[in-house]
Every structure is written in C-alpha cells, then in structure tokens.
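Novice: what shape does this take:
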Amino acid sequence: MNPEQWVEAVEGVMEAHRNAKNAPDIIRYFRNQFGSFGLKNEDRRKLTKQFIVATKQFSQKELVETIELLWSRCEREFQHTGMELIDHHRKKFDRSIKKVLQYMISHKSWWDTVDFIASHTVGHTFKTNQLRQEDLYEWNESDDLWLIRTSILAQLKYKSYTDWALLQELIIPHLDHKDFFIRKAIGWALREYSKTEPNLVLDFVENHTMSGLSQREALKIVNAGKMK
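Specialist: Okay, here's the model as predicted:
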C-alpha cells in the first residue's frame, strides 16, 4: 500500500462512519475553517488505529508524502490522523523531522493540531536532539504566530526537566504580543512550570510586564495554593 492508497483507505472508512448530525457543530467549533466527518476523537482513533499500524514499513519519504496528502484534504479528521501518524513514527526521523513538523504547524493551522504537535512531537524530538535549541529560536523569531506558540509550548510536559532559562528567553520577546494565542501560550507554559517551581514563576510574573491574560493563566495554580 502506497501513501495515496493509504489515504484513500482512511478516507473510505471515515466516510462510511460519517456522522452528519455532529458535523455542523464541529465545523462551527472550528469557526468554519475546516470540514468534518462529524467524528469524535475517540471514534476516529478507533477507526484509524489499524491504518497507523499498517504504516510500519513506510519510509521517511512515504510518511512525508502521506502527511502532505492528509493536509490537502478538507475534513479536519485527516489532519488529526496525520499529527498522530507522525508522532507514532517520530523515531524514524533525524534532523529532517523539523521540515515536516514546520509544514504541519504552518499549514491549516489552529490550536487543535498545533498544541498536540508542540507538546507531544516537538517536545519528544527536542529531548532526543532531533530538534535543537536553534530550531526553537528560529520558530520563536518567526512572523508565524503558530510557530511562536509552538516554541513556547515545546517544554510543556517537561516538569523538572524544563530548561527554565530557555523558556524565559522564548517568552520574554513576546510579552507584549497582541494575539490571544500567544498570550495564552505564555500563561499556559508558566502555569505548567509553576506545578514544579511555583516561586520561580511567581518571581518571573512579578518582575515582568505582561498581558492580564498571561498573568492570570500563569498564576492560577500559585494563587489557588495561597487560598488553601
């Protein structure tokens, strides 16, 4: 089975399980930017699990071709399947993974795919040196807000392994950013790290000017602890 046949097979099974009742609500949820088969995530995963397993022998080139085909499709379930496909095969890639991840982040961009890619695949491949600090800095300096958001969220699940100095360097240039998704990412990244180092996060917030949204998000856990 080649990439085109694989995508057609995935399309066939999702089409067979299309939920016309759910689709309009999902499309509205994504602000009418994408189509939808009306499938809930858990249902889509059950339907596509066997197909992802079937890509075991796919080469890097075939995986990249598959991603491009999935990203060319209208329904959002294709991109959700693609992000999980690459995460499943992330160990097959070397430094070349940057190009495909950047493509996925920068095309048909919205928080649902970007946040998964950032916190899962980017997070994992940064740990294994498939992605490097220079890549996060490059994305952080981009004009693409989704690449900026990804650079900030890359260490989201790192807990005590978070490079605090790096996280600050990625956040500080964007403290006055006007976009909701960047402000939210700053607060989210700080909030997650506050679970590990609340005093460092509190000190950072007290010593830097940032949006109210970023500050509220950053201190949610810290402030909740103070109220106990």
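Novice: only C-alpha atoms from now on, for both contacts and neighbour counts.
Specialist: Fine.
Novice: quick check: Thr113 vs Glu84, distance?
Specialist: 10 Å (CA to CA, to the nearest Å).
Novice: swap that for Leu131, please
Specialist: Distance from Leu131 to Glu84, by CA to CA: 18 Å.
Novice: what helix or strand does Lys184 sit in?
Specialist: Following DSSP states H and E, one finds Lys184 within helix 180-194.
Novice: which other helices and strands does that helix contact?
Specialist: On a contact count with 3 or more CA pairs under 8 Å, 6 or more residues apart in numbering; DSSP states H and E, helix 180-194 meets helix 145-153, helix 198-206, helix 212-227.
Novice: most tightly packed of those helices?
Specialist: Of all those, helix 145-153 has the most neighbours on average by mean count of other CA atoms under 10 Å, namely a mean of 26.
Novice: by how many degrees do it and helix 180-194 diverge?
Specialist: Put simply, helix 145-153 runs at 10 degrees to helix 180-194, going by axes from the mean of the first three to the mean of the last three CA atoms, to 10 degrees.
Novice: contacts for helix 145-153?
Specialist: 102, 105-106, 109-110, 114-115, 117-119, 122, 136-137, 139-142, 167, 170-171, 181-182, 185-186, 188-189 (CA atoms under 8 Å, 6 or more residues apart in numbering).
Novice: from these, which ones fall inside helices?
Specialist: Counting by DSSP state H, the part of the contacts of helix 145-153 found in helices is 102, 105-106, 114-115, 136-137, 139-140, 167, 170-171, 181-182, 185-186, 188-189.
Novice: neighbours around the residue found closest to Leu175 once you drop the neighbours it is linked to in the chain, how many?
Specialist: Spatial nearest neighbour of Leu175, excluding adjacent residues (CA to CA, 6 or more residues apart in numbering): Met210 at 5.0 Å. Neighbour count of Met210, defined by other CA atoms under 10 Å: 19.
Novice: Proceed likewise with the subsequent sequence, for comparison:
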Amino acid sequence: MSPYLQALKPLFEQQANATQAEPMKQYMRNQFEFLGIKRPIQDALLKQFVAEHGLPELAQLESIVRELWAWPEREFHYAALTFLGRHQKQLTPDAVPLLEYLITTQAWWDTVDAIASHNVGRLLRQYPDCRDGVIGGWRWSDNFWLRRTTLLFQLGYKAETNQALLFGLVEQNSQSKEFFIQKAIGWALREYSKVAPEAVQTFVAETPLAALSRREALKWLKAKGKLEPI
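Specialist: Down below sits the predicted model:
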C-alpha cells in the first residue's frame, strides 16, 4: 500500500457504520461492499485529508486511483474519482486507458455516469481531436458501460453538443434490450432537448426507440408544455 493511502484508509475505516452500510449496499443492488459513510461525511473526510496531506502528485495519480479502485468498499472508489476530478485540468489523452479501466471495472451506474459526464466529457472537450478515436472505439464495444459512456459524455455540452454524433449513437443502440442503454438514450436526448427541442422531438418521432427511451427523452418537453404535434 502506498504511504499516501496508508494515511487515508484508517481515516475512513474509523467512520464505518454497519447500520448505514447495509441499506447503502442494497441501494446499489448488492454490487459492492460499503463502509457505511454517507457522502457529506466522505466529502468532509477527504477535505480534511487533503488539507493535511495534499492531493496525490500527478505522477502518482494513476497508481493511487487504481489501488483505491481495487479495494472492495465503494467509498474508496468515490475517493478515487474525487482525486481524479481534482486533477482533471491536468489530464491528457494519455489518461484514456485509465478511464476505460475505471468504466469497465467495478462498473455500476454511479461511477460510470460520473466518469462519462465529468472526466471523459471534459477531457474530450479539451482535446477534441481525440474524440473520434476514443468514441469511435468504444461505440462498438461489447461492454455496454462503454457504450453508455459514449451516449452520456456530451451531457454537459448543451448547445455545443455534436448532434450528428449523438443521434448516430442513439440510432446504433436503439434496438438494445439493455436497461442501462435504453435509460442513457432517454437521458441524453432529454438533456439535448433543452437546447434543441424541435430537433429532438423530430428525431424521436422518426426513430424506432424503446418505450423507456422515448418516455425519458420527451419528459422535459412534456413537463414544459413544449411538445408540438408532428
């Protein structure tokens, strides 16, 4: 164990709460173990830790993130993403293999969605020339978490969303029976509908989508009374 994490691990373990751990574990469908530390307390612990020990050096970031990722308790995975996020502006395309590892290992919606919209989305915004290579590889993956990432990485792009890419990815995945893909399609289209309502409504009307995807895609437009007859 790295000296840096030797100081972090007991700080978290001292706050373990078995009573809270069980419902947290159940909420994540028993995919992971939990110490039972709620997010506000986790955030406070990390803030205290960083104040005393500093952030990981960029050169050690990947090894520390991977070590945290290998531990069974989910709180340590969240800590890894916090450290990664604090170094986001320093990340380069060299971080793509690490991001792919984090998306496909210990994978569940809570971490995958954060990595997709924050880490991958911001990295490819900073290095747009790398976008087609990264997304072009992941979009054909058998791993549906990577495909979910391709659907969600533009969530924060708003008017800068590449519409052709988004719609193409949706069409490619439109026949998927996977819940997490159907849900991602709806989420991505719903967010984009906030800046391109007519384009999204027309696309949804003309594209065969799962009922879940269609419902989620039009939810915001319906709530705002912006659905137009087509």
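Novice: TM-score them against each other, please.
Specialist: The TM-score (TM-score structural alignment, normalised by the length of structure 1) is 0.93; 225 aligned residues with a CA RMSD of 1.7 Å.
Novice: hmm, back to that, among the ones in helices among the contacts of helix 145-153 of structure 1, which ones are buried?
Specialist: Neighbour-count burial (16 or more other CA atoms under 10 Å) applied to these gives 102, 105, 114-115, 136-137, 139-140, 167, 170-171, 181-182, 185-186, 188-189.
Novice: how much space between the equivalent of Tyr101 of structure 2 over in structure 1 and Val64 of structure 1?
Specialist: In structure 1, Tyr101 of structure 2 lines up with Tyr103, judged by TM-score structural alignment. Using CA to CA, Tyr103 of structure 1 is found at 10 Å from Val64 of structure 1.
Novice: have a look at those two and say which one is more surrounded.
Specialist: Val64 (20 against 16).
Novice: pull out the buried residues from the host helix or strand of the more buried one.
Specialist: Secondary structure assignment for Val64 of structure 1, by DSSP H and E: helix 60-72. By neighbour count on 16+ other CA under 10 Å, the buried set for helix 60-72 of structure 1 is 60, 63-71.
Novice: over to stretch 50-59 of structure 2?
Specialist: Buried residues in stretch 50-59 of structure 2 (16+ other CA under 10 Å): 55-56.
Novice: how far does that stretch sit from its chain's centre?
Specialist: With CA atoms, centre = their mean, to the nearest Å as the basis, stretch 50-59 of structure 2 stands 23 Å off its chain's centre.
Novice: same for the host helix or strand of Ala164 of structure 2, what does it pack against?
Specialist: Ala164 of structure 2 is located in helix 163-173, with elements delineated by DSSP H and E. Contacts defined by 3+ CA pairs under 8 Å, 6+ apart place helix 163-173 of structure 2 against helix 144-152.
Novice: from the chain's centroid, how far away is the helix it packs on?
Specialist: 9 Å.
Novice: quick check: angle from that helix to helix 163-173?
Specialist: 150 degrees.
Novice: for helix 144-152 of structure 2, give me the average deviation versus structure 1.
Specialist: Overlaying structure 1 shows helix 144-152 of structure 2 at a mean distance of 0.5 Å from the equivalent residues (mean CA distance after the TM-score superposition for structure 1).
Novice: so Lys178 of structure 1: helix, strand or coil?
Specialist: coil (DSSP: H, G, I helix; E, B strand; the rest coil).
Novice: what's the closest non-adjacent residue to Asn173 of structure 2?
Specialist: Per CA to CA, 6+ apart, closest to Asn173 of structure 2 is Ile181, 7.2 Å.
Novice: which ones are touching the one you found?
Specialist: So Ile181 of structure 2 contacts 144, 147-148, 173 (CA under 8 Å, 6+ apart).
Novice: Tyr192 of structure 2 contacts Val200, doesn't it?
Specialist: Yes. At 7.2 Å, Tyr192 of structure 2 and Val200 qualify as touching, with contact defined as CA atoms under 8 Å.
Novice: one step back: and the residue nearest to Asn173 of structure 2, how far is that from Leu152 of structure 2?
Specialist: 10 Å.
Novice: counterpart of His118 of structure 2 in structure 1?
Specialist: Superposed on structure 1 with TM-score structural alignment, His118 of structure 2 falls opposite His120.
Novice: which ones are touching its match?
Specialist: Counting by CA under 8 Å, 6+ apart, His120 of structure 1 has contacts 87, 154.
Novice: isn't Ala188 of structure 2 up against Leu155?
Specialist: Yes. Using CA under 8 Å, Ala188 of structure 2 is in contact with Leu155, at 6.2 Å.
Novice: re the thing from before, and the gap between the match of Tyr101 of structure 2 and Ser36 of structure 1?
Specialist: From Tyr103 of structure 1 to Ser36 of structure 1 the distance is 21 Å (CA to CA).
Novice: what does Thr48 of structure 1 give?
Specialist: Distance of Thr48 of structure 1 to Ser36 of structure 1, given as CA to CA: 15 Å.
Novice: so between those two, which is more surrounded?
Specialist: Per other CA under 10 Å, whichever of Thr48 of structure 1 and Ser36 has more neighbours is Ser36, with 24 against 19.
Novice: residue in structure 2 matching that one?
Specialist: Under the alignment (TM-score structural alignment), Ser36 of structure 1 pairs with Phe34 in structure 2.
Novice: for its match, give me its contacts.
Specialist: 21-22, 24-25, 72-75.
Novice: how about Gln15 of structure 2?
Specialist: Gln15 of structure 2 touches 35-37, counting by CA under 8 Å, 6+ apart.
Novice: let's see 10 Å
Specialist: For Gln15 of structure 2, the contacting residues are 35-38, 41-42, 45, by CA atoms under 10 Å, 6 or more residues apart in numbering.
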